[in-house]
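Colleague: Predicted model, plus sequence, below.
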Amino acid sequence: MLKLDSKNFQTHYASIFVKALYSFGLRHVIISPGSRNTPLTLAFATHQNIEKHIAVDERSAAFMALGIGKYCDQPAALVCTSGTAPANYFPAIIEAEKSGVPMIVLSADRGFDETNTGANQWIDQSNLFGNKAVFFGHAHVRPNNPNDLSRLNYLAEQTWWSAVHLRGCSHINFPFSKPLEPDTEFLSELPGFYSDSGENTNDKTQAHLSTWHPPISAFEQLNKSKRPIIVCGPGTARHPLSDVFELFSSLDIPILSESGTKPQNSTGKFVYGFNTYLRKSENCESLQPDLIIRFGDEPIGIGLLNYLKIHSNVPVIHFYDRGNWSNSNFATETRIVVPNDVIIHPPVVNNNQMDRTSWLTDWKTAESKFLDFHDNWKFSNDTFRDGDVHKIISESIDLDEILMISNSFAARDIDLFGMPGLKDNQIFMNRGASGIDGITSTALGIALASRKRVTLITGDLALIHDLSALVTITNQKSIKLRIVVINNNGGQIFRMLPVFASNEYFAHYFETPQHINVAEVSRALGIKSICVEHTDDFKNALSIEDQIVLIECKTDPSGSMKLRSELWS
């Protein structure tokens, strides 16, 4: 029996919370070192079945949790000290809220006696993340109060349920007072306290899940449609939305799915290159739909957004799995919420399958014109371009490898140059708020959760934003991570803007070239690194078998933009 004197009580109630989270399904925690979070840190450290990861930088830690949540569709927990430490989680929490990724933040805080007294390292951490957190609670437990301990178990349930079902960050603030450390005898008894933990006591088995099917009216509307189109936005690949998608994808309907939105192992009439040829209004007009079936969040690509804007008068059936709004064109929508924890069944409906062969042929014709050029451009001996990097990767990596793609040009180039070669690889992106911070840390989280080879395609500025992730990576012994850095010396995506014509200001204020030797920086941190400037050298670098490797690709920004322009036109 654990001793519950005043010295041990705080670690005791932290361990009750940890035990409850484990029973609901928590398997990963990222701990950032600090003093005030000692009770939480020790409560996790003594739990033998939760994987512990250490990250000194809280911003990096939060994006690691994001990556774990993306892959597992279950939250990872974050533990930190008080003050500015939890504030560093904010960028990842914004991305989690925008992209519907579960996450749990457990921040330590000062006790009541240090509140609003000018005490060092105290800030008001109540609702620190505002409306970007889906749930907030204070874990203030009084000694020798059994009712408070019961409330703590219920708080753990609220924390888990909110993160999973409301799809975002649950934030729990733990006020701790000194002494923070339990005695050694108490600490030695914690593994035994955890040994009788049940697993997934709050998860429903398939036998107890309720069944759900899309409204019959959606299929009846589809039966009347001659030119329907399916649009996959971010979030389509996660359960149960992916199961609803499969009901429709089998009906010979053209599917527009950007990278990272295609459900794994899905079959259907996927169309490629659309973000290129749908930039032109005449192509959008010739491919006019009479029904749009949307899944998930708002798509990203310029071509697809242009197509949806031009056809904003076309009726839309929109399936989504959380309470966000996603209708930037103000189209007339039938919004259908797909609940969590259900088994998707097809409705009993007469499926009068219309012959849509000519409609599908129209799309495939547009696709083939794009692919004719896409498949026939040649690697150049004179210049190494961003597109070369994506195409070589699409021709080289194994089907079971996972891809993490940075934002900015990388997110656009993977569709432009990497598809359809990478159509069967699992692809992740941070497309909620589309920032370039935390990209490397997100890839690290995915690698930790999946135990598969992860290839990250990122840019030089994105890597600089997240250099502390490389410090954490050097201490990882079990992951397989290949970091491909496209070093085109700055923010080349700004060359798409009119300000590019202003040579006087463009480079200094927008492109911001950093002139950093990326490979040398990573080598200084103990990561095997290589710098390549030609296509053949890059092909050889991809064959390196080391578990962790960084490949810096020095590419030609002007040649890269020229190749993009040729494909866009």
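Modeller: Okay, I see it.

Colleague: drop to CA atoms for contacts and neighbour counts, all remaining ones
Modeller: Fine.

Colleague: Which elements pack onto the helix or strand that Val105 is a member of?
Modeller: The secondary structure element spanning Val105 is strand 103-110 (assigned by DSSP states H and E). Applying 3 or more Cα pairs under 8 Å, 6 or more residues apart in numbering; DSSP states H and E, one finds that strand 103-110 contacts helix 58-72, strand 77-80, helix 146-165, strand 169-176.

Colleague: Any idea which of those gets closest to Ala507?
Modeller: The closest of the helices and strands packed on strand 103-110 to Ala507 is helix 58-72. By Cα to Cα, the value is 28.4 Å.

Colleague: residues of the closest one that come out buried?
Modeller: 58-72 (16 or more other Cα atoms under 10 Å).

Colleague: another one to put next to it:
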Amino acid sequence: MAALAAHLRWPILADPLGGSRTDNPNAIRHADAWLRDADVARNFTPEVVLRLGTLPASKVVNGWLRESGADIVAVSASPFLIDPDRCVSLHVVGDPATICADIMRVTAPVDAEWSERWQRAEAAARQIVAQTLDVEPVLSEPGVARTLVATLPANANLVVSSSMPIRDVEWYAGACDHLVMHSNRGVNGIDGVVSTAVGIAAASRAPTGLLIGDIAFMHDINGLLGIAERSVDLRVVVVDNRGGGIFSFLPQRATLGSDTFERLFGTPHRADLVGLAAAHGVATQVAATSQQLLDAVQLAGPRVTVVKTSREENVVQHDVVHQAIIAAVNATL
């Protein structure tokens, strides 16, 4: 895929689970942020899209593809096409690597200005993310995702839970190609996430990170039973914002009264996550800074590190970074 993108001078919208999120200049990590702005997104409208594998995780990217009017060619090894928006023009079943090689033999590159436009935008976005998150005195939720991805050793596994963890990895993390990425993307995304990570760590015998929210962690905390006795190298990072953080980004937050929203969606808790993890015989600690998290993640597991955050501040943080990226990308056009 990287060779084809270089040959065609096409950008790669690099989903963190797809193995394409590298330092390759064509690998675009932060498009989700600037494609939120219709005026900016209009400058990046494609004519043809080659989709390798399943749908992107990003709702913004999927919506942009749907509205682009582009001819979308989906390539997958499976004959079952996932196309909820019914915007795929052609579905090709086969080995993606072989098909990419075949395309290279019969195509010529487009004008370099197209890929350079994407690369300028991506460079501006990366600078904003680094300036905002790499120097923060107190860890934010985006900073947790970014630090964890950067700190885990080469060839480690990283299991990313649903809701905000997978989105924060997608929006703010750097290159992920030194890691083996995993995520449960089912209907009930918080079911069995801890157990999934334990299984991956035990079976692979490789260092394994888990980024998970507090609700998902409590939902499957019994997955920690017995891992200390088996010396499973699982390094869990729990974002504890006292509830379901993703719902603060959804429309019901603005339409419901605070008490009703908290009861139905925020679902605040008073659980001592450090104490719960320690009760399973697992080493535990709290991290408040990037350095504290970095130090914790570098230690072999099993261990649980809890990072306490604020749901209200998290919404503001995301909006500030997204708006800064939009402004920076707009300045490159």
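Modeller: Everything's here; your move. Owing to the predicted nature of the structure, the values given are computational and were not obtained by experimental measurement.

Colleague: Which member of the buried residues of helix 58-72 of the first structure is positioned nearest Val389 of the first structure?
Modeller: Among these, and counting by Cα to Cα, the member closest to Val389 of the first structure is Gly67, at 23.5 Å.

Colleague: mind listing what that closest one touches?
Modeller: Residues counted as contacts of Gly67 of the first structure (Cα atoms under 8 Å, 6 or more residues apart in numbering) are Ser441, Thr442, Ala443, Leu444, Gly445, Ile446, Ala449.

Colleague: do that again at 7 Å, thanks
Modeller: Contacts for Gly67 of the first structure (Cα atoms under 7 Å, 6 or more residues apart in numbering) come out as Thr442, Ala443, Gly445, Ile446.

Colleague: now, which of the residues you listed lie within helices?
Modeller: In this view, the contacts of Gly67 of the first structure that belong to helices under DSSP state H are Thr442, Ala443, Gly445, Ile446.

Colleague: Next one: the equivalent of the first one over in the second structure relative to Gly143 of the second structure, how far apart?
Modeller: The pairwise alignment with the second structure assigns Thr442 of the first structure to Thr196, based on TM-score structural alignment. Between Thr196 of the second structure and Gly143 of the second structure the distance, using Cα to Cα, to the nearest Å, works out to 24 Å.

Colleague: Looking for the alignment partner of Ser163 of the second structure in the first structure.
Modeller: Aligned partner of Ser163 of the second structure by TM-score structural alignment: Ser408.

Colleague: looking at it, its match is touching Ile493, isn't it?
Modeller: Yes - if you go by Cα atoms under 7 Å, Ser408 of the first structure and Ile493 touch, sitting 6.4 Å apart.

Colleague: What segments of the stretch 51-200 of the second structure are strands?
Modeller: Shown for the stretch 51-200 of the second structure, the strands assigned by DSSP state E, counting those that start in this stretch span residues 71-76, 88-93, 157-160, 180-182.

Colleague: one step back: which of the ones in helices among the contacts of Gly67 of the first structure lies closest to Thr38 of the first structure?
Modeller: Gly445 (23.5 Å).

Colleague: So that closest one versus Pro346 of the first structure, what's the distance?
Modeller: 35 Å.

Colleague: what do you get for Val18 of the first structure?
Modeller: Applying Cα to Cα to Val18 of the first structure and Pro346 of the first structure gives a distance of 39 Å.

Colleague: These two: who's more crowded?
Modeller: Using other Cα atoms under 10 Å as the criterion, Val18 of the first structure and Pro346 rank with Val18 on top: 21 against 17.

Colleague: List the contacts of Ser408 of the first structure.
Modeller: Ile493 are the contacts of Ser408 of the first structure under Cα under 7 Å, 6+ apart.
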